[in-house]
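Colleague: Model the structure of this input:
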Amino acid sequence: MEALALRLSQLDSQVEGAIRVIMFYDTLMRRRVDLPALARASAGLAECVAGIRLHGTGRVIRMSPDGREASASPPPASSTTPITLDEEEIGTVWLERPGPPGSLDLDELLLDRLAIAAAAVVERYGPARTTMADPALVELAISADSDEAARARALRLLGFAADLPLHVVAVRSQLPLDQVGGLICPARPVKAAPLADVGVILATTVDQARFPAGGVRAGGVRAGIGAAESPDRSWREARTALRFSTPRQPVVHYDSLGALALLAQVPNDAARDNADVAAIARIADSPGELETLDTYCSTGSLRRAADLLHLHHSSVARRLEQTGKTLGIDLTEPTGLLRARLALTAWRLLND
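Modeller: As a prediction, the model looks like this:
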């Protein structure tokens, strides 16, 4: 190749420049550089700012000829070229050449080779465009046993840039996980994988209102959303929040639990031995009684509970009076209502 380049370079200086550009990018691709290194090398070759943008993640890399990130607001690009992978445009590369343009032919060739190299980097290191991911990678990203270097590499391979926010969601669903992921995080990086009996969704944004309604039995989902920035801690929070989900509240954000989250830390034996929890267990075989109590505890209002249950408020009042006697709790008192709600929640956690 070098001998051929030498012979061709004697024919025309433009040909020599073109061959040098091609050889330059061939070398970069052999060295398996990442996108920042690719942009940095291109800026040095072009002697102006070079940029790379990936549509899927919104990631933008701009490097100046001195090898540093370009900090000034970008001027209009002097020339651009799309990055194409498998006949799909996945991003754009450009030059920000100030003043009169240089050799347009060489700029076009440089951008063509930069776009090809960027596509190769994305194909090699970037994520598959499907929402479903390798469960081993997802587990590595959220496991408390992973070191930070391994976690960062797993997230990079999944397609999450270091500067992107990350939300972890624990899901039980009859719908495919990729469908749920696409609904709650449209047009942004999102990955999903099954782990044991729980699905995991990693997403840069979570639109809680877009979860399919109805709960698992109705073909929807039950989900818990973690709040922490650290993926491993957020995963723990998401699983805890999932345990608090109910048919009436199928999606729970960990932040919304507040002090209720402490109930998840109560040992099972201690919860079973509690008199109020044991009383809830005794009425569990009566779905109507349990539903009435749950609705009343959720609303704190007799009339609101009656509306949701499609019953007359006097019928609900009679049910609650009987339930209160069974539980040994005065449900008309604030303290009694609090006891019933805590006992009902603790009972659910035991049976999760």
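
Colleague: contacts and neighbour counts: CA atoms only from here.
Modeller: Fine.

Colleague: outside of stretch 8-27, which residues touch it?
Modeller: Stretch 8-27 has contacts (CA atoms under 8 Å, 6 or more residues apart in numbering) with Ala5, Leu106, Leu109, Leu110, Arg113, Leu114, Ala117.

Colleague: Out of those, who's the most crowded?
Modeller: For the contacts of stretch 8-27, the largest number of neighbours (other CA atoms under 10 Å) sits with Leu114, at 31 neighbours.

Colleague: wait, isn't it in contact with Thr92?
Modeller: No: under the criterion of CA atoms under 8 Å, Leu114 makes no contact with Thr92, lying 9.8 Å away.

Colleague: and which of the contacts of stretch 8-27 is nearest to Leu35?
Modeller: Proximity of the contacts of stretch 8-27 to Leu35 (CA to CA) peaks at Ala117, which lies at 8.9 Å.

Colleague: mind listing the strands in the stretch 151-300 of the chain by residue range?
Modeller: 167-173, 190-195, 198-203, 221-225, 251-253 (DSSP state E, counting those that start in this stretch).

Colleague: Pick the most buried one from those strands.
Modeller: Neighbour counts (mean count of other CA atoms under 10 Å) averaged over each of the strands of the stretch 151-300 of the chain peak at strand 221-225, with a mean of 27.

Colleague: returning to what we had before: make a markdown table out of the strands of the stretch 151-300 of the chain and add distance to Ser314.
Modeller: Formatted as a markdown table, these follow (distance: least, CA to CA, whole Å):
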| stretch | distance to Ser314 |
| --- | --- |
| strand 167-173 | 37 |
| strand 190-195 | 46 |
| strand 198-203 | 41 |
| strand 221-225 | 32 |
| strand 251-253 | 31 |
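
Colleague: one more to line up against the first:
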Amino acid sequence: MEALAARLSQLDSQVEGAIRVVMFYDTLMRRRVDLPALARASASLAECVAGLRLHGTGRVIRFAPDGREAPAPPSPASTTTPITLDEEEIGTVWLERSGAPGSLDPVLLDRLAIAAAAVVERYGPARTTMADPALVELAISSDSDEAARARALRLLGFAADLPVRVVAVRSPLPLDRVGTLLCPSRPVKAAPLADVGIILATTVDQDRIPAGVRAGIGAAESPDRSWREARTALRFTTSRRPVLHYAGLGALALLAQVPEDAARDNADVAAMARVAGDPGDLETLETYCAAGSLRRAADLLHLHHSSVARRLEQIGKTLDLDLTDPTGLMRARLALTAWQLLND
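Modeller: This is a model prediction of the structure:
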């Protein structure tokens, strides 16, 4: 192997060099080497530090050209390539070259990524984001006992000493993509459950939730309770507030416990349904309730404040409320939220 690396370093032909890089990794794969051996051989071949990280476990492997583990902290990567398995990104490989990237670096990393995926698949289970929905449901069900829940979480790849956060999502994007974005370097699993997607993760970076995705984030450490909280928070999301933490709802969460029949029979909620018949009026009221002031609402709607004032006056007549009065505004906010929950 070392002899082949030495010969490769003397190649003048880029085409011949690329072919020999492919042969080099074919030899490694036939020998069924593990991930550290792959990284070590790659560092020797590239004559610089080579690194590998698996997203599902957070495992990082780095080797220097002399065959020893590379010292920390790592240098900036000069070239990177994703590791994909079953069309899902499960990790990354990279080179830490001090100078400009070598002409064969992309070929080397491409073959390293393919070899790493083969090793993960061979010695798996593969650390993919998507999980068996039945196993996820067992982990979050309130009917599961603690032993069954702990076993389900262990089978999903979560360590016993790590907290598990639950996120309920409605997404136009694939769940595995959302899960990887939410928790890029720690264990994360996703599965569809009825009409809602569920993501289990050890950490959640809400700033990484992509546009168009609505997400409710549970607060409790127990997965079953966190799931109920996440599902409740999801119900309160809107286009203007697409991501909500259950803990941030406070007393508003109590509205989710109001029986649907009682909510529909309420006069303010019934009037809100009439307002919702006009999308423009509904947007105006939603913006005004969120902004808390006429001028701020006008700025958000890109309208003159007098136009917004006229709309709000008409909406107030429909609701039989004075929206400039604090009590009237509070009733409108509660009625709007209750109506949104009914139409979730």
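
Colleague: Would you mind reporting the TM-score between them?
Modeller: A TM-score of 0.65 describes the superposed chains when it is computed by TM-score structural alignment, normalised by the length of structure 2; 240 aligned residues with a CA RMSD of 2.6 Å.

Colleague: related to what we said a few turns ago, might you specify the subset of the contacts of stretch 8-27 of structure 1 located within helices?
Modeller: In this view, those that belong to helices under DSSP state H are Ala5, Leu106, Leu109, Leu110, Arg113, Leu114, Ala117.

Colleague: which residues sit in contact with Ala150 of structure 1?
Modeller: Shown in contact with Ala150 of structure 1 (CA under 8 Å, 6+ apart): Leu140, Ala141.

Colleague: what does it align to in structure 2?
Modeller: Under the alignment (TM-score structural alignment), Ala150 of structure 1 maps onto Ala148 of structure 2.

Colleague: Check which helix or strand its match maps to.
Modeller: Secondary structure assigned from DSSP states H and E places Ala148 of structure 2 in helix 146-155.

Colleague: from the middle of its chain, how far away would that helix be?
Modeller: Relative to the chain's own centre, helix 146-155 of structure 2 is displaced by 23 Å; criterion: CA atoms, centre = their mean, to the nearest Å.

Colleague: same deal with stretch 342-352 of structure 1?
Modeller: The chain centre lies 29 Å from the centre of stretch 342-352 of structure 1; the measure is CA atoms, centre = their mean.

Colleague: same thing with stretch 228-242 of structure 1?
Modeller: 12 Å.

Colleague: So which bit of structure 2 is it matched to?
Modeller: Using TM-score structural alignment, stretch 228-242 of structure 1 corresponds to residues 220-234 of structure 2.

Colleague: Could I get the buried residue list for the matching stretch?
Modeller: Going by neighbour count (16 or more other CA atoms under 10 Å), the buried part of stretch 220-234 of structure 2 is 220, 222-234.

Colleague: Let me know the closest of these to Gly157 of structure 2.
Modeller: Closest to Gly157 of structure 2, out of all of those and judged by CA to CA, is Pro223, at 14.4 Å.

Colleague: Verify the stated contact: that closest one with Val166.
Modeller: Yes: assessed by CA under 8 Å, Pro223 of structure 2 is found in contact with Val166 at 6.5 Å.

Colleague: sorry, back to before: what is the most widely separated pair among the buried residues of stretch 220-234 of structure 2?
Modeller: Across these, no pair lies farther apart than Ser222 and Leu234, at 18.0 Å, counting by CA to CA.

Colleague: Looking at structure 1, name the residue matched to Leu244 of structure 2.
Modeller: Matched by TM-score structural alignment, Leu244 of structure 2 corresponds to Val252 in structure 1.

Colleague: What of Pro133 of structure 2?
Modeller: Mapped onto structure 1 by TM-score structural alignment, Pro133 of structure 2 lines up with Pro135.

Colleague: quick one, what contacts that match?
Modeller: Listed by CA under 8 Å, 6+ apart, the contact set of Pro135 of structure 1 reads Ala193, Pro194, Leu195.

Colleague: how close does it sit to Ala270 of structure 1?
Modeller: From Pro135 of structure 1 across to Ala270 of structure 1, the span is 35 Å (CA to CA, to the nearest Å).
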